[in-house]
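Quick one: sequence and predicted model below, then my questions.
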Amino acid sequence: QKGSLVAPERLRFDFSHPRSLTKKELQHIETDVNHYIDLDTEVKVNFMDQKQAIEGGAMALFGEKYDDRVRVITMGESNQEDLATSVELCGGTHVSQTGEVGGFKITSESSVASGVRRIEALTGSFVKAYVRELEISKKHALKDQLAKEKTEREKALQTKKKLDDILAFDDSDIQSISGTNFLAKIIQDVPPRELKSLVDRLKTKIESGVVAVLSVDDSKVSIVVGVTEDCTKKYDAVEIVGIGAKILGGSKGGGRKDLAQSGGTNTKSTGAAIQAIEKFL
């Protein structure tokens, strides 16, 4: 033991230990302490000579100074041989029965110095209040988590519908510029991570040509350009996406000759970006 605080509703216990306690170890401590509380055994107080107390097995803290005559507290006694007994030199005030403690709940375990750990806990009616608040907090957290998951599912369904709608484009949406097919789409609130796979699927559907998809999400706009394999000798997706990104107020972007991505903040310039790409083609 390295230190302690005992109050009517809480306690702090510092002890030497090289590492943090595991969840299982903390549960074991709680179970043991509550077991002795539930036994409701008598807390005995005796006064005796210090030497006699130490020889009788009483625990004295290193560094503490004791009078020649000491107060010895004994608790947790039982006729069952497998139950240990606590015998300590102590001048503090104690309950008359262990059951009066009412309950024990660890609230934290932490480090206070090198090789010294600290356990903080609640007792009595404060345990019930703490557990009740914990249960309420868990219910709120679960409710928030379920609401979050529902929102995410709804967003995922909305995104899927938008992607399906784009994939179901009409052939009249495809322009022919200098003998090259060009398909451009502007969409709202589709995550950037969905755009590359979308452009790849659109490339497959148009079979030959260039595809540009722009997605506006809050104050940002993402742009992905795809070039079918047969057109990569004539056009470079990185170059094309850079032209669109410049209009959108973004960087040059990056990727491969057949697929490149960039973005910007000029959300109202999506039409101008597509026109710049059309002019380049």
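Perfect, thanks for sending it. Numbering: from 1, shown residues only.

From here on, just use CA atoms for contacts and neighbour counts.
Fine.

show me where the protein has helices.
23-39, 50-55, 125-167, 195-206, 237-248, 270-280 (DSSP state H).

Relative to Ser178, which of the ones you listed is closest?
Nearest of those to Ser178, taken as CA to CA: helix 270-280 at 9.9 Å.

Please compare the first structure with the one that follows:
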Amino acid sequence: CGGTHVNRTGDIGQFKLLSESGVSAGIRRIEAVVGLAANLHTNSIQNSLNEVAALLKVTPLEVPSRVEILIQERKKLEKEMNALRRSVAAGDNSKGKSELAKNISGINFVGRTLTDVPPGQLKSFADELMAKIDNGIVVLITNTKGKASLVIKVSEDLSGKISAVELCQIGSKILGGNGGGGRPEMAQAGGPNSSSIPLALETIETAIRDRKI
């Protein structure tokens, strides 16, 4: 800058680097503010830090350590919440197969409707439930932020007769979804009609009972 954009480098005043990135091989690009703009940028950062410190009820210098504590507390709460969700989905560990599952035409069946369980956790919950009942069909449907997610697991000895994919298609239709997909042993689907979750579960049970699949 000195001699080109200003008479001398000292005229720039404060220099604040904002970002640095690669443009092409051997060429780097930097973005910065100088002078009054740099002062305003620094003041803006300080004001934001002061606001965060006030919210956390600590001094600005204590913000990093306080944020780290909050992050660890959040991780702990998420872990406890996941354990609670797992407990609700899988049922009481003290219960035997006959208490966890109902008998539908000679098939062990477990159906659960859940709330605010991340869809990505349903498969592991279904695996745990299947391990408890040994063989049969597990259906889990969760309402998460107004949307329904469905996972169905069928034990291997039944998957040749009853397909999890076909059961998912039945449930997905009621939930307003597009049918879902997966394998005969495990399939998943979803839909926007979370209010239809009880009907979807009931219809899947009926399909198993009547073997309309």
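That came in fine, so what should we check first? Given the structure is predicted, the values throughout are model-derived calculations rather than measurements.

could the helices of structure 1 go into a markdown table alongside mean neighbour count and distance to Ser108 of structure 1?
Below are the helices of structure 1 laid out as a markdown table (neighbours: other CA atoms under 10 Å; distance: least, CA to CA, whole Å):
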| stretch | mean neighbour count | distance to Ser108 of structure 1 |
| --- | --- | --- |
| helix 23-39 | 15 | 9 |
| helix 50-55 | 15 | 32 |
| helix 125-167 | 13 | 13 |
| helix 195-206 | 18 | 46 |
| helix 237-248 | 24 | 52 |
| helix 270-280 | 17 | 54 |
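
Ser86 of structure 1 is nearest to which of those?
helix 23-39 (10.3 Å).

possible to save the helices of structure 1 as CSV with distance to Val101 of structure 1?
Listed next are those as CSV, based on distance: least, CA to CA, whole Å:
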stretch, distance to Val101 of structure 1
helix 23-39, 7
helix 50-55, 25
helix 125-167, 9
helix 195-206, 62
helix 237-248, 69
helix 270-280, 70
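
looking at structure 1, which residue lies furthest from center?
Going by CA atoms, centre = their mean, the residue of structure 1 most distant from its centre is Asp49, 55.4 Å out.

Wait, that one touches Arg69, no?
Yes: contact status for Asp49 of structure 1 versus Arg69: in contact at 4.4 Å, counting by CA atoms under 8 Å.

which residues of structure 1 does stretch 102-110 of structure 2 align to?
On structure 1, the counterpart of stretch 102-110 of structure 2 by TM-score structural alignment is residues 175-183.

just to revisit the earlier point, closest to Ile187 of structure 1 out of the helices of structure 1?
Taking the helices of structure 1 one by one with CA to CA, helix 125-167 is closest: 7.8 Å.

who does the closest one touch, helix- and strand-wise?
helix 195-206 (3 or more CA pairs under 8 Å, 6 or more residues apart in numbering; DSSP states H and E).

Mean deviation, the helix it packs on versus structure 2?
On superposition with structure 2, the mean distance recorded for helix 195-206 of structure 1 (mean CA distance after the TM-score superposition for structure 1) is 0.8 Å.

mind checking how far that helix is from the chain centre?
35 Å (CA atoms, centre = their mean, to the nearest Å).

so where is that helix in structure 2?
Going by TM-score structural alignment, helix 195-206 of structure 1 sits over residues 122-133 in structure 2.

what's next to the matching stretch, contact-wise?
86, 89-90, 96-97, 100-101, 108, 110, 136-140, 150-153, 155 (CA atoms under 8 Å, 6 or more residues apart in numbering).

ok, 7 Å please
Applying CA atoms under 7 Å, 6 or more residues apart in numbering, the external contacts of stretch 122-133 of structure 2 come out as Arg86, Ala89, Ala90, Lys97, Val138, Leu140, Val151, Lys153.

what does the third one align to in structure 1?
It refers to Ala90 of structure 2. So, by TM-score structural alignment, Ala90 of structure 2 is matched to Leu167.

where's Gly102 of structure 1 relative to Ala129 of structure 1, distance?
Distance of Gly102 of structure 1 to Ala129 of structure 1, computed by CA to CA, to the nearest Å: 13 Å.

same question but for Lys23 of structure 1, I mixed them up
Applying CA to CA to Lys23 of structure 1 and Ala129 of structure 1 gives a distance of 22 Å.

Next, the buried residues of stretch 95-107 of structure 2.
Lys97, Leu100, Ala101, Ile104 (16 or more other CA atoms under 10 Å).

Then stretch 106-123 of structure 1?
Applying 16+ other CA under 10 Å to stretch 106-123 of structure 1 flags Ile106, Glu109, Ser111, Val116, Arg117, Arg118, Ile119, Glu120, Ala121, Leu122, Thr123 as buried.

And these, which two are furthest apart?
Val116 and Thr123 (22.9 Å).

show me the contacts for Asn181 of structure 1.
Taking CA under 7 Å, 6+ apart, we find Asn181 of structure 1 in contact with Ile174, Gln175, Ser208, Gly209, Val210.

nearest residue to the residue positioned nearest the centre of structure 2 other than its sequence neighbours?
Nearest residue to the geometric centre of structure 2 (CA atoms, centre = their mean): Pro118, 4.6 Å. The spatial neighbour of Pro118 of structure 2 that comes closest, neighbours along the chain excluded (CA to CA, 6 or more residues apart in numbering), is Thr144 at 6.9 Å.
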